[in-house]
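*Asks:* pasting the sequence and the predicted coordinates here, then a few questions.
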Amino acid sequence: MPELPEVEIVRQSLNKKVRNQKIKKVIVRNHKLRLKIPANFESFLKFQKIIKIKRFSKYIIFCFLNGSYCLLHLGMTGTIHIINNNKKNFITNASFYSSPTLPKKHNHVEIIFKNLKIIYNDPRRFGFFEIIKDSSLLKKKFSKYGPEPFQSEFNVKYILSYFSKKKRTVKNFLLDQNFVSGIGNIYASEILFLSKIKPHKKAFLIGRKDCERIVINSKKILLKAIKEGGSSIRDFKNTSGKKGNFQKNFNVYERNGLSCKRIGCSGIIKKKIISNRSTFFCNLCQL
């Protein structure tokens, strides 16, 4: 599943290509995504001018000149492919996971501009589009979400208060979008490694120093992942010719049985299933 850094890379790609562009036509080939695409979707988007592409958590936000919005969530397997009408498209994927070129199947939505089009592909159909008619409804949409790690609201006081008397694991909370928005399974393991906290530690046992490390390392890991182009795993170039290389920096994720990378630590990376998710950690330096 694409996490915050991967979604941010898609946002950057889209903002570069379709900002200030007017939508000429929309084709919906399959309305049955996780949320059914509304019947008026094509007519609502047609002739809309995109003033910018924003992101919150794992949502891509198309911002239109008339003050309305279109949200896109990529789900587990959703990708955006950008097709330029004026040149050969050797690589179309706006991000770094799944197929680098447009697959022949599962192309559910096509948004057409003057010289290019963007195509939403999603084999498992867990992604969705949503129309938001104004800024107040957009604010309401995200009102139950926790702050992003980059926001000032995500601080030591907030975490200590949230974790007080809670018996769920700290890893569970990092994946809980009501607590913090945008962190997924890969980056939760990496954040907890840098913070020297075992993922199955109960939240109420997390102290002030632990919270300080979580705040610092959440920003550090996500910013580095964005800079490196996210975690492609398969490592191919996106439409801008850049590679997603963060997977080369994994300290624990998918390193089960290997030696800990931390200098001076002789530990071994272990794998544990927490809430049906694979979790990786060092058996010695994470306490």
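*Replies:* Everything's here; your move. The structure displayed is predicted, hence computed values, not measured ones.

*Asks:* drop to CA atoms for contacts and neighbour counts, all remaining ones
*Replies:* Noted.

*Asks:* all helices of the stretch 101-250 of the chain, in order?
*Replies:* Using DSSP state H, counting those that start in this stretch, the helices of the stretch 101-250 of the chain run over 135-141, 156-163, 170-175, 185-194, 208-227.

*Asks:* so which of those helices is the most packed in?
*Replies:* Greatest average neighbour count among the helices of the stretch 101-250 of the chain goes to helix 185-194 (a mean of 24), per mean count of other C-alpha atoms under 10 Å.

*Asks:* who's in contact with that helix?
*Replies:* 171, 174-175, 198-199, 213-214, 217-218, 221-222, 250-253, 277-282, 286 (C-alpha atoms under 8 Å, 6 or more residues apart in numbering).

*Asks:* am I right that Val252 is in contact with Phe281?
*Replies:* Yes. Using C-alpha atoms under 8 Å, Val252 is in contact with Phe281, at 5.8 Å.

*Asks:* pull up the overlap in contacts between the two.
*Replies:* With C-alpha under 8 Å, 6+ apart, Val252 and Phe281 have common neighbours Ser189, Phe193, Ile269.

*Asks:* list the buried residues for stretch 228-235?
*Replies:* For stretch 228-235, a neighbour-count test (16 or more other C-alpha atoms under 10 Å) marks Glu228, Gly229, Gly230, Ser231, Ser232, Asp235 as buried.

*Asks:* now do the same end-to-end measure for it.
*Replies:* Terminal residues of stretch 228-235 are spaced 11 Å apart (C-alpha to C-alpha, to the nearest Å).

*Asks:* now do stretch 156-176
*Replies:* OK, stretch 156-176 end separation, C-alpha to C-alpha: 17 Å.

*Asks:* now do stretch 176-189
*Replies:* 14 Å.

*Asks:* same question for stretch 254-273.
*Replies:* Using C-alpha to C-alpha, the two ends of stretch 254-273 sit 13 Å apart.

*Asks:* adding another structure so you can compare the two:
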Amino acid sequence: MPELPEVETTKRGIEPYLEAKRITDIVVRNASLRQPVTANIAECCKGQRILSVSRRGKYLLIATANGNILIHLGMSGSLRVVPAKTPAQKHDHVDLVVGKQAVRLRDPRRFGLFLWSEEELAEHPLLKYLGPEPLDDAFTGEYLWKMSRKRRVAIKNFIMNSHIVVGVGNIYANEALFMCGIRPTRQAGIISRADYERLATNIRRVLEEAIRQGGTTLKDFRNEEGKPGYFAQELQVYGRAGEACSCCGETIRSKVIGQRSSFYCSKCQK
């Protein structure tokens, strides 16, 4: 699943091709995504000038004077910039056409979203209850500590809860917890304020590094030009069950927490 760094990388990739451009057309080949593509989206968008391209959590937001396009890449979605007349392949479901180019949504599993909304984004049901961005100043160790009090949930599930903080997906949650020496099964409510300060810092650090390198290399993720990201080459625990810990040599273990695979070092993480 594309996580925050992949979505941010995609946002930065498509932004120069879209910002200040006028939408020529929206071509919908298959509207059956996680939610149906908005029925009249082409009619609503044609002729509109794109004011900005932004991101909220894992949602890409394309703003016009009349409303916003909301895109979510789901489990296997990607966006590519292609010549508008490029023949579509099997899983190419939607094209956002600007002149002679198009931003094309490819989504084999069809868990993504491509929606039009004219309501205030802050009140949109998909965005209204999201927590702070992990790269913003509002996201601090103090904030995490306060939100965690009396919570018995595992710390990994806590930081992956989008109502607490957006965009900390499975890969980066594992990596940040390893960097802090915190075992992913520990109860969120008993972790100290100092540990949360380190955790907030390392969540930000691991996400910023992944963005810098272009996102995590997974079989389903490609950047806007179709090239893979590179961060997976430096993952310390995720996907490395049975291998030696890079810090102490202990064998990396795997455990399912909240229906997601978790990876940790039993010696380095307490």
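*Replies:* In hand now; what should we look at? The structure displayed is predicted, hence computed values, not measured ones.

*Asks:* and the TM-score between them?
*Replies:* Scored by TM-score structural alignment, normalised by the length of structure 2, the superposition of the two chains gives a TM-score of 0.93; 268 aligned residues with a C-alpha RMSD of 2.0 Å.

*Asks:* before we move on, back to that, same list (the helices of the stretch 101-250 of structure 1) but as JSON lines, adding distance to Asn245 of structure 1.
*Replies:* Output for these, formatted as JSON lines (distance: least, C-alpha to C-alpha, whole Å):
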{"stretch": "helix 135-141", "distance to Asn245 of structure 1": "33"}
{"stretch": "helix 156-163", "distance to Asn245 of structure 1": "30"}
{"stretch": "helix 170-175", "distance to Asn245 of structure 1": "23"}
{"stretch": "helix 185-194", "distance to Asn245 of structure 1": "14"}
{"stretch": "helix 208-227", "distance to Asn245 of structure 1": "8"}
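
*Asks:* residue contacts, Asn15 of structure 1?
*Replies:* Lys52, Ile53, Lys54.

*Asks:* which one of those residues is nearest Arg262 of structure 1?
*Replies:* Distance to Arg262 of structure 1, by C-alpha to C-alpha, is smallest for Lys54 among the contacts of Asn15 of structure 1, at 36.1 Å.

*Asks:* does that closest one touch Cys70 like I think?
*Replies:* No. Assessed by C-alpha under 8 Å, Lys54 of structure 1 is found out of contact with Cys70, at 10.4 Å.

*Asks:* joint contacts of these two?
*Replies:* With C-alpha under 8 Å, 6+ apart, Lys54 of structure 1 and Cys70 have common neighbours Ile61, Phe62, Cys63.

*Asks:* top of those by neighbour count?
*Replies:* For these, the largest number of neighbours (other C-alpha atoms under 10 Å) sits with Phe62, at 24 neighbours.

*Asks:* related to what we said a few turns ago, nearest to Ser143 of structure 1, of the shared contacts of Val252 and Phe281 of structure 1?
*Replies:* Nearest to Ser143 of structure 1 among those: Ser189, at 26.5 Å, using C-alpha to C-alpha.

*Asks:* and the closest one, what's its match in structure 2?
*Replies:* Under the alignment by TM-score structural alignment, Ser189 of structure 1 pairs with Asn174 in structure 2.

*Asks:* one more: Leu35 of structure 1?
*Replies:* Aligned by TM-score structural alignment, Leu35 of structure 1 pairs with Gln35 of structure 2.

*Asks:* from His72 of structure 2, how far off is that match?
*Replies:* 11 Å.

*Asks:* again, but for Gly189 of structure 2
*Replies:* Distance from Gly189 of structure 2 to His72 of structure 2, counting by C-alpha to C-alpha: 31 Å.

*Asks:* same check on Gly242 of structure 2?
*Replies:* To His72 of structure 2, Gly242 of structure 2 is 34 Å away according to C-alpha to C-alpha.

*Asks:* who has more neighbours, the two?
*Replies:* More crowded of Gly242 of structure 2 and His72, by other C-alpha under 10 Å: His72, with 21 against 13.

*Asks:* so what's the more buried one up against?
*Replies:* Lys58, Tyr59, Leu60, Gly112, Leu113, Phe114.

*Asks:* in structure 1, which of those remain in contact?
*Replies:* Checked against structure 1 using both residues aligned by TM-score structural alignment, their matches' C-alpha atoms under 8 Å, the contacts of His72 of structure 2 keep these contacts: Lys58, Tyr59, Leu60, Gly112, Leu113, Phe114.

*Asks:* can you pull the contacts of the second one?
*Replies:* Tyr59 of structure 2 makes contact with Val7, Leu70, Ile71, His72, Leu73 under the criterion C-alpha under 8 Å, 6+ apart.

*Asks:* cutoff 6 Å now
*Replies:* Ile71, His72 (C-alpha atoms under 6 Å, 6 or more residues apart in numbering).

*Asks:* which position in structure 1 pairs with Lys90 of structure 2?
*Replies:* Looking across to structure 1 (by TM-score structural alignment), Lys90 of structure 2 lines up with Lys105.
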